[in-house]
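Asker: show me the folded form of this:
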Amino acid sequence: MAAGAALLAAATAGVAAVRAGGEDRPASAGSTAPATAEITRGDLVDTTTVDGTLTYAGERGIAATAAGVVTRLPAPGAVIGQGAALYEVDRRRVVLMYGTVPLYRTLRQGIADGPDVRQLERALRTLGHGRDLTADTHFSSATAAAVRRWQGDNGLVKTGSVDAAQVLFLPAPVRLVETKAATGDRIAPGRPVLTVTSTRRVVHVDLKASDQALAKKGARVTVELPDGASVPGKIVSVGTVAERPEPAGGSGSGQSESPTIDVEIRLDGVPKSGRLDEAPVTVTMESARREGVLSVPVEALLALREGGFGVELVDPGSVRRVVGVRTGAYGGGRVEITGPGLSAGMKVGVPAL
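Answerer: The predicted model follows:
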């Protein structure tokens, strides 16, 4: 409503006050026909724009699983897929394999059956080390043979067993955000080594808690990218806990900022934005919707001397008369109107360009 009031103020500034219900006024001979717009019936949508950040989903840290000296790290921005090394310790690769069950035990012959065995066998088959291997929950001699083939191809000791110092299971490829250690560092299990994200682009919005009504899971939005292109998106998550950001300059610099909630937006399609991370974007959200209402351009409103608003109806033959209306929602440069005798298709006067 505040946005609508601002539009209305601009549209009616300088408009002479007129009287509702005045006499019909036919156009004088030789006069130019007044500019008109049509009263339409349809949905009226008001929008609000907020700032967001184009980034990647699913940020998480990766800690070391073995002691030693870091001998290789990927470069920030690198995408690491199944079968590739996340990093190396003492020149031994820690390899990414796809799976959802963490490697919480050493996988070898004689262990109890389990889903972690199945996901190892699936990964070995995908990587070409067990084409005749059955992906089930049992670690068989065939599984051990496939593991030894994989270890040989990766420069690892051919033990036939797999532990967390060799493999990290994650659901999908990851993108390296930053390294938490440097080549040559001596590390111990549990020390942070990498920070990664998924490869899925998302938009993150720190939405003011007072504007929470704007963000509804599943709602459609429009995102303007850094290159000026606009892409549609959908809100996929809305935080439930309001957080108060630290004030600029540190905790001792004055009042903290307004509480915010986290909103994540999934983009439709792949945006043509390269590999930009933490890039600013503008998100347009729907703030109000009125369905099936009559509306006119905001500039068609007239401020009435006795108060309220009216529109100038233009009948066939350019006969004009002012009628009082009640205003409702605003959106897209239009305003909802109601009043006796109004219907879609009628013409109203608007300021000439």
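
Asker: only C-alpha atoms from now on, for both contacts and neighbour counts.
Answerer: Fine.

Asker: hey, where'd the helices end up in the stretch 201-350 of the chain?
Answerer: Taking DSSP state H, counting those that start in this stretch, the stretch 201-350 of the chain contains no helices at all.

Asker: burial count for the closest residue to residue 79 other than its chain neighbours?
Answerer: Excluding the flanking residues, the one nearest residue 79 by C-alpha to C-alpha, 6 or more residues apart in numbering is residue 175, at 4.4 Å. Neighbour count of residue 175, defined by other C-alpha atoms under 10 Å: 21.

Asker: likewise for residue 77?
Answerer: Per other C-alpha under 10 Å, the neighbour tally for residue 77 reads 16.

Asker: wait, what's in contact with residue 35?
Answerer: Contacts here follow C-alpha atoms under 8 Å, 6 or more residues apart in numbering; on that basis residue 35 touches 349-352.

Asker: list buried residues within the residues you listed.
Answerer: 349-350 (16 or more other C-alpha atoms under 10 Å).

Asker: out of the contacts of residue 35, which are inside strands?
Answerer: Among the contacts of residue 35, the members falling in strands (DSSP state E) are residue 349.

Asker: am I right that residue 142 sits in a helix?
Answerer: Yes - under DSSP: H, G, I helix; E, B strand; the rest coil, residue 142 sits within a helix.

Asker: which one of the contacts of residue 35 is nearest residue 321?
Answerer: Set against residue 321, the nearest of those by C-alpha to C-alpha is residue 349 (9.6 Å).

Asker: max pairwise distance over the contacts of residue 35: which two?
Answerer: The largest separation in the contacts of residue 35, counting by C-alpha to C-alpha, is between 349 and 352 at 8.7 Å.

Asker: my guess is the residue nearest to residue 79 meets residue 201, correct?
Answerer: No - applying C-alpha atoms under 8 Å, one finds residue 175 not in contact with residue 201, separated by 11.0 Å.

Asker: so which helix or strand takes in the residue nearest to residue 79?
Answerer: Secondary structure assignment for residue 175, by DSSP states H and E: strand 174-179.

Asker: export the contacts of residue 35 to CSV and tack on distance to residue 84?
Answerer: Converted to CSV, the contacts of residue 35 look like this (distance: C-alpha to C-alpha, whole Å):
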residue, distance to residue 84
349, 68
350, 66
351, 66
352, 66
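
Asker: all strands of the stretch 251-353 of the chain, in order?
Answerer: 260-267, 279-297, 302-303, 309-315, 319-331, 334-338, 347-349 (DSSP state E, counting those that start in this stretch).

Asker: mind putting those strands in TSV, distance to residue 187 included?
Answerer: Output for the strands of the stretch 251-353 of the chain, formatted as TSV (distance: least, C-alpha to C-alpha, whole Å):
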stretch	distance to residue 187
strand 260-267	34
strand 279-297	33
strand 302-303	74
strand 309-315	74
strand 319-331	58
strand 334-338	63
strand 347-349	76
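
Asker: so which of those strands gets nearest residue 243?
Answerer: Per C-alpha to C-alpha, nearest to residue 243 of these: strand 260-267, 5.3 Å.

Asker: which parts of the closest one are buried?
Answerer: By 16+ other C-alpha under 10 Å, the buried positions in strand 260-267 come out as 260-267.

Asker: in CSV, list the residues you listed along with distance to residue 308.
Answerer: Shown next, in CSV, are the buried residues of strand 260-267 (distance: C-alpha to C-alpha, whole Å):
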residue, distance to residue 308
260, 38
261, 39
262, 41
263, 39
264, 42
265, 41
266, 43
267, 43
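
Asker: another one to check against the first:
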Amino acid sequence: MNRSHASGDVTSPGAAVAGSRLARRRRWTVVAACSSAVLSAGGVYATQWVQSPAEAAARTQAPQASVITAPVVRQVLRNTLVFRGSFSDGRTVTATPTGVAATQPASQPSASQPSALVVTDVFARPGQRVKAAQPLVEYDARPVFALPGAFPMYRDLTVGDEGKDVVQVQRALHSLGRPTGSDPSGTFGSGTAAAVRHMYAAMGYAPPLTTSAGTVSQDPGPEATTTLPSSEVVFVPSLPARVVSVPVHVGDAVKGPVVTLARGDMTLTGFLDPSERGLVTAGAKADILAEATGAHATGTVASVGALVTPGAGKDDSASDDSAADARQDSAYVPVRIGGGGSWDKTFAGQDVRITITAAATSRAVTAVPEAAITAGADARSTVTVVPASGGAQRVVPVTTGVSADGLVQVTPTRGHTLRAGDRVVVGT
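Answerer: Below you'll find the predicted structure:
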């Protein structure tokens, strides 16, 4: 019996073999393509790390040289000097009471018992400016005050005394508007005594009196005459004076100075390097800054002194500021700076920075930085100009002048030009 098969139900062996071969070919084609892609990518990557000898040499060469330039300027050249200075009190005077006016005619003065003196009031404070016959400190209910004069009060003065210290007292009384009557100059007479009494009355104190026995009293009894005790008066060359210190409080025993006054205003001394001596002259403007407090002021150079060498036997009498001078351990030139008046009290005792700017040229000049100047083998000075357009550099011979603050005055030689705004080489 014959059997028939539908063509779609049975696959022949030849067809199956052919399909298998075709699939294998396709797989090999895909693998080959992927391998080729990987190899290509690796080759590209590898070429980035492989250099020819020429390329390696080019990479190791120094970069092309460039130049540093600065502009040519036209201005007045100025020298700016900065140096240290110190404020001080100059010469000072102190008041140290050693005796007190007795309250009874028969009482003995207490000059031999200084420990008995007690501070009973304090009127002055540091930095304050005080005038003549103004109570500063009170001890045992007696005032300490200042009068104008340079001669020290070395003794008690009373009727009948004579001398230049009496002349000084009379002049001080006249400055207060207290006439001394018909007393001759230098003689403490009744007119001078009356002026002293009026001065004490204006201060609110009874005038001290001395008896025929030599005791001091405040009782205007028989044979008592007016006196001016040395313990109560301190003479200062000029008034008003500045209070430097008041080292006592109410209730303290008097064991030393009760007040210290400056004989004049604060002084500012600058310590200038000797090599810069010729750059500073009297009248130059100065800028003063106290870095510690931020205080700022302007002043004028009052004087430029002679060279000072510490330890070389400098005459301290030439300076009112030997304490400040002693702070320097190297040679210097003292420069005194005036403030055009009284310095602010915040400068007291301060070390400060002093800046002085002085014109080095009387008019505007063409100038370049010092680094732009080149000296050739022929000793001629030149500058190299870099054109703004980027063209070739040109060398300009110049004649140099004064220098200040890193700039040098230059004048181009005949046939050459150099203008403000041109760029000159200062380095590479």
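
Asker: picking up where we left off before, winner for burial among the strands of the stretch 251-353 of structure 1?
Answerer: Highest mean neighbour count among the strands of the stretch 251-353 of structure 1 (mean count of other C-alpha atoms under 10 Å): strand 302-303, with a mean of 26.

Asker: that one vs structure 2, average distance?
Answerer: On superposition with structure 2, the mean distance recorded for strand 302-303 of structure 1 (mean C-alpha distance after the TM-score superposition for structure 1) is 5.9 Å.

Asker: who touches that strand?
Answerer: Contacts with strand 302-303 of structure 1, where a contact means C-alpha under 8 Å, 6+ apart, come from 12, 15-18, 309-312.

Asker: if we use 6 Å, what do you get?
Answerer: 17, 309-311 (C-alpha atoms under 6 Å, 6 or more residues apart in numbering).

Asker: ok, now which ones touch the residue nearest to residue 79 of structure 1?
Answerer: Taking C-alpha under 6 Å, 6+ apart as the test, what residue 175 of structure 1 contacts is 77-79, 196-199.

Asker: show me just the buried residues among the residues you listed.
Answerer: By neighbour count, with 16+ other C-alpha under 10 Å, these hold 77, 79, 196-199 as buried.

Asker: in a markdown table, list those residues along with secondary structure and distance to residue 293 of structure 1.
Answerer: Formatted as a markdown table, those follow (DSSP: H, G, I helix; E, B strand; the rest coil; distance: C-alpha to C-alpha, whole Å):
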| residue | secondary structure | distance to residue 293 of structure 1 |
| --- | --- | --- |
| 77 | coil | 50 |
| 79 | strand | 50 |
| 196 | strand | 49 |
| 197 | strand | 45 |
| 198 | coil | 44 |
| 199 | coil | 43 |
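
Asker: make TSV out of these and add distance to residue 328 of structure 1.
Answerer: What follows is these, written out as TSV (distance: C-alpha to C-alpha, whole Å):
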residue	distance to residue 328 of structure 1
77	50
79	51
196	49
197	45
198	45
199	44
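
Asker: and which of the residues you listed is nearest to residue 64 of structure 1?
Answerer: Using C-alpha to C-alpha, residue 196 comes nearest to residue 64 of structure 1 of these, at 13.7 Å.

Asker: which residue in structure 2 lines up with that closest one?
Answerer: When structure 2 is aligned by TM-score structural alignment, residue 196 of structure 1 is paired with residue 261.

Asker: ranges for the helices of the stretch 1-150 of structure 1?
Answerer: 2-12, 115-126, 141-153.

Asker: most packed of those helices?
Answerer: Of all those, helix 115-126 carries the top mean neighbour count, a mean of 21, counting by mean count of other C-alpha under 10 Å.

Asker: return the mean post-superposition distance for that helix against structure 2.
Answerer: Mean deviation for helix 115-126 of structure 1: 2.2 Å (mean C-alpha distance after the TM-score superposition for structure 1).

Asker: what's the matching range in structure 2 for that helix?
Answerer: Aligned by TM-score structural alignment, helix 115-126 of structure 1 falls on residues 164-175 of structure 2.

Asker: ok, residues contacting that stretch?
Answerer: Stretch 164-175 of structure 2 is contacted by residues 148, 185-186 when judged by C-alpha under 6 Å, 6+ apart.

Asker: which one is the match of residue 196 of structure 1 nearest to, not counting chain neighbours?
Answerer: Spatial nearest neighbour of residue 261 of structure 2, excluding adjacent residues (C-alpha to C-alpha, 6+ apart): residue 243 at 4.7 Å.

Asker: and what of residue 67 of structure 1?
Answerer: Distances taken as C-alpha to C-alpha, 6+ apart place residue 188 nearest to residue 67 of structure 1, at 4.2 Å, with adjacent residues excluded.

Asker: what sits against residue 266 of structure 2?
Answerer: Counting by C-alpha under 6 Å, 6+ apart, residue 266 of structure 2 makes contact with 88-89.

Asker: rewinding a little: wait, the residue nearest to residue 67 of structure 1 sits on residue 70?
Answerer: No - using C-alpha atoms under 6 Å as the test, residue 188 of structure 1 is too far from residue 70 to be in contact (10.2 Å).

Asker: how about the helices of the stretch 1-150 of structure 1 in JSON lines, adding distance to residue 44 of structure 1?
Answerer: Shown next, in JSON lines, are these (distance: least, C-alpha to C-alpha, whole Å):
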{"stretch": "helix 2-12", "distance to residue 44 of structure 1": "12"}
{"stretch": "helix 115-126", "distance to residue 44 of structure 1": "51"}
{"stretch": "helix 141-153", "distance to residue 44 of structure 1": "61"}
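
Asker: of all the ones you listed, which lies closest to residue 236 of structure 1?
Answerer: With C-alpha to C-alpha, the closest approach to residue 236 of structure 1 among the helices of the stretch 1-150 of structure 1 belongs to helix 2-12: 26.7 Å.

Asker: so what does that closest one touch, helix or strand wise?
Answerer: Applying 3 or more C-alpha pairs under 6 Å, 6 or more residues apart in numbering; DSSP states H and E, we find helix 2-12 of structure 1 packed against no helix or strand.

Asker: one more time with 8 Å, if that's ok
Answerer: Here helix 2-12 of structure 1 touches strand 319-331, going by 3 or more C-alpha pairs under 8 Å, 6 or more residues apart in numbering; DSSP states H and E.

Asker: next one: the strand it packs on to chain centre, how far?
Answerer: Strand 319-331 of structure 1 sits 38 Å away from the centroid of its parent chain (C-alpha atoms, centre = their mean, to the nearest Å).

Asker: what angle sits between that strand and strand 279-297?
Answerer: Per axes from the mean of the first three to the mean of the last three C-alpha atoms, to 10 degrees, the angle that strand 319-331 of structure 1 makes with strand 279-297 is 150 degrees.

Asker: and strand 319-331 of structure 1, what does it pack against?
Answerer: Identification of packing neighbours for strand 319-331 of structure 1 by 3+ C-alpha pairs under 8 Å, 6+ apart yields helix 2-12, strand 40-56, strand 279-297, strand 309-315, strand 334-338.
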